[in-house]
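> Fold the following, please.
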Amino acid sequence: MRATLARRVKERRHSSKMSQRDLAERAGIRQALVSQIELGEANVTLDSLLRIAIALDVDLAGLFAAKGDDPRAGSKHS
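A predicted model of the protein is given here:
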């Protein structure tokens, strides 16, 4: 699950043309945490995941969906 999260956060961040620092600032978290998440090393809290999802403009489920699955259909951030 961490590997999927790592890949999806990085993919979404790149598609949004954000650096790790940009994402960290938008999400109100440390850049080191973004790096750890993308490396699959972080034990991240639900609060941080929600902040990241909002910063990336994706539903929380979108951080765990397989590539090609896009749960953004429907309401965002629910």
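> C-alpha from now on. contacts and neighbour counts both.
Fine.
> show me the contacts for the residue nearest to the spatial centre of the chain.
In the chain, the C-alpha nearest the mean C-alpha coordinate belongs to V9, at 3.7 Å (Cα atoms, centre = their mean). Shown in contact with V9 (Cα atoms under 8 Å, 6 or more residues apart in numbering): I37, E38, L63.
> again, only using 6 Å
Listed by Cα atoms under 6 Å, 6 or more residues apart in numbering, the contact set of V9 is empty.
> now do I52
Contacts of I52 by Cα under 6 Å, 6+ apart are A27.
> so it is in which element?
Using DSSP states H and E, the element containing I52 is helix 46-55.
> The residue lying closest to A66 once chain neighbours are set aside and R30: what is the separation?
Nearest residue to A66, sequence neighbours excluded (Cα to Cα, 6 or more residues apart in numbering): T4, at 7.5 Å. The gap separating T4 from R30 is 21 Å, by Cα to Cα, to the nearest Å.
> this one next, for a side-by-side:
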Amino acid sequence: MLRDNLARRIRQLRLSLRLSQRDLADRAGVRQALISQIELGEANVTLDSLLKIAIALHVDFDALFAAGADTRPLAAAEVQRRHLP
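Coordinates of the predicted model:
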């Protein structure tokens, strides 16, 4: 269930930014195959990879999991400020 929700959210966010899986992978610094596996609900993805993906999608980390969350992209500086110590 959680994996399926995560898969849908990442795909939805990626498409809202008009990114291909390759584009998202390049922005996040992960393999395109990982993005595909995540969107298919097949990946055991690390928190580090999810954080990179959230930053690449310009959303807060928790927006990847929250149903009905505000998924409007944040300014890049805001994303960095929220995710870096």
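> related to what we said a few turns ago, superposed on structure 2, where does the helix holding I52 of structure 1 end up, distance-wise?
Taking mean Cα distance after the TM-score superposition for structure 1, the mean distance separating helix 46-55 of structure 1 from the aligned residues in structure 2 is 0.2 Å.
> Just the buried residues of that helix, please?
By neighbour count on 16 or more other Cα atoms under 10 Å, the buried set for helix 46-55 of structure 1 is L49, L50, R51, I52, A53, I54, A55.
> What residue, apart from its backbone neighbours, is nearest the fifth one spatially?
For A53 of structure 1, the nearest residue in space outside its immediate sequence neighbours is L60; the separation is 5.4 Å by Cα to Cα, 6+ apart.
> And the second one, by the same measure?
Distance criterion Cα to Cα, 6+ apart; nearest residue to L50 of structure 1, sequence neighbours excluded, is L60 at 6.2 Å.
> quick one: the one you found and R51 touch, right?
No - the pair L60 of structure 1 and R51 fails to qualify as a contact (Cα atoms under 6 Å) at a distance of 9.2 Å.
> what does stretch 34-50 of structure 2 rub up against?
Taking Cα under 6 Å, 6+ apart as the rule, stretch 34-50 of structure 2 contacts R3, D4, A7.
> Among those, name the ones in helices.
Counting by DSSP state H, the contacts of stretch 34-50 of structure 2 place R3, D4, A7 in helices.
> looking at it, H77 of structure 1 is touching G62, isn't it?
No - H77 of structure 1 lies out of contact with G62 (Cα under 6 Å); the separation is 9.9 Å.
> what about the two, which has more around it?
Set side by side, H77 of structure 1 and G62 show more neighbours around G62, with 22 against 15, by other Cα atoms under 10 Å.
> Alright, that wraps it up for me.
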